[in-house]
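In: Predicted model, plus sequence, below.
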Amino acid sequence: MRMHKPLSLLGLALVALALLWQRHAATPRPADVQVYSATRASPTAGNRNLPSYLPPQAVETLALIANDGPFPHHQDGVVFGNYESLLPKEPRGYYHEYTVETPGAHNRGARRIITGGTPPVVYYYTDDHYRSFRRFTWQP
């Protein structure tokens, strides 16, 4: 039986979609979120109490969050939808996102701090544009 070219292309496309779906299903869920804890006395007192994975620019972002701005990007402070469902499920409006500057980037880059609660009671950091999160605590 001879297969038509359009049908074989369709078959290849379906296999590719199945592989992509399988990769997406392997994305870590909230139980897999790494949790790190640290406390912070003030935004200017150095960062020895923050996790080592946070870049120096995160300290600046945390200071802006503590002072309610002014923020360098109009998107800072907007509601983070948690569409990836990697963070614990909370009502819409619970999470907010803030840019962590990336030196040399021509746009906002991929680094963000996500806060939970108003005022914030939980903090998450992502350096891969919401593909993974690391939780940390911080007290302004």
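Out: Nice, thanks for sending it over.
In: Could you use CA atoms for every contact and neighbour count after this?
Out: Fine.
In: ok so residue 70 is a helix residue?
Out: No: Residue 70 is assigned coil when assessed by DSSP: H, G, I helix; E, B strand; the rest coil, not a helix.
In: what's the distance between the closest residue to it other than its chain neighbours and residue 123?
Out: Excluding its sequence neighbours, the residue lying closest to residue 70 (CA to CA, 6 or more residues apart in numbering) is residue 64, at 6.6 Å. Taking CA to CA, to the nearest Å as the measure, residue 64 falls 14 Å from residue 123.
In: try this one side by side with the last:
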Amino acid sequence: MSTRSSQTRAAQVVPGQRSLIGLLIAVITAAVLWWTQGDGNTPGADPSPADTPSAQQTTSQTPTAGQSGTDPDSGLPIVRVSDLPPEAAETLELIDAGGPFPEDRDGVTFENREDILPQQAGGYYKEYTVETPGSDDRGARRIVTGANAELYWTDDHYSSFSRIAR
């Protein structure tokens, strides 16, 4: 009877252990996938050349000036340059010309901490100040560019964005 009782207990414990081990393996696998795919914003992580898109690899379509509605790539509303303040058009001209820019912080990496723009590797986005008349500081208006020539507009210091159509 003692052998049978040991076998019964072992049979009852093993399925529970198997479930626990299966769950543990699933959690570890998910964590490894999350960590290796990441969002490119891991501190100290430099994107490899394969992770850095080039203009030749562009798969998204740039909205054109006639478009309105929502950008299918980002899910953000589309805004035309003509609907932006005139200072935004001036900043776009400076971006196109490569500067010179009026603010020291123009052209620095935008880290997308708000997670509103599409997730990309670190260093993918750059930010530029759009002058705010009457403001004593840089103000809240910015244009953010992506490495594939995407353009985004915010007038509330990154609380919301629109995709700029040219």
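Out: Structure's in. What do you need? Here the structure is a predicted model, which means the values were calculated and not measured.
In: Residue 85 of the first structure: neighbouring residues, count only.
Out: Other residues lying near residue 85 of the first structure total 14 when counted by other CA atoms under 10 Å.
In: burial of the aligned partner of residue 55 of the first structure in the second structure, as a residue count?
Out: Matched by TM-score structural alignment, residue 55 of the first structure corresponds to residue 85 in the second structure. Per other CA under 10 Å, the neighbour tally for residue 85 of the second structure reads 14.
In: All the helices of the second structure, residue numbers only.
Out: For the second structure, the helices defined by DSSP state H cover 2-37, 86-97.
In: who wins for proximity to residue 156 of the second structure among those?
Out: Evaluated with CA to CA, these place helix 86-97 nearest to residue 156 of the second structure, the distance being 13.7 Å.
In: Next, the mean deviation of the closest one compared to the first structure.
Out: On superposition with the first structure, the mean distance recorded for helix 86-97 of the second structure (mean CA distance after the TM-score superposition for the first structure) is 0.5 Å.
In: who's in contact with the aligned residue in the first structure for residue 162 of the second structure?
Out: Under the alignment (TM-score structural alignment), residue 162 of the second structure maps onto residue 134 of the first structure. Neighbour list for residue 134 of the first structure: 33, 34, 35, 36, 124, 125, 126 [criterion: CA atoms under 8 Å, 6 or more residues apart in numbering].
In: repeat that for 6 Å
Out: Listed by CA atoms under 6 Å, 6 or more residues apart in numbering, the contact set of residue 134 of the first structure reads 34, 35, 124, 125.
In: And the third one? What does it align with in the second structure?
Out: Okay, so that is residue 124 of the first structure. By TM-score structural alignment, residue 124 of the first structure lines up with residue 152 in the second structure.
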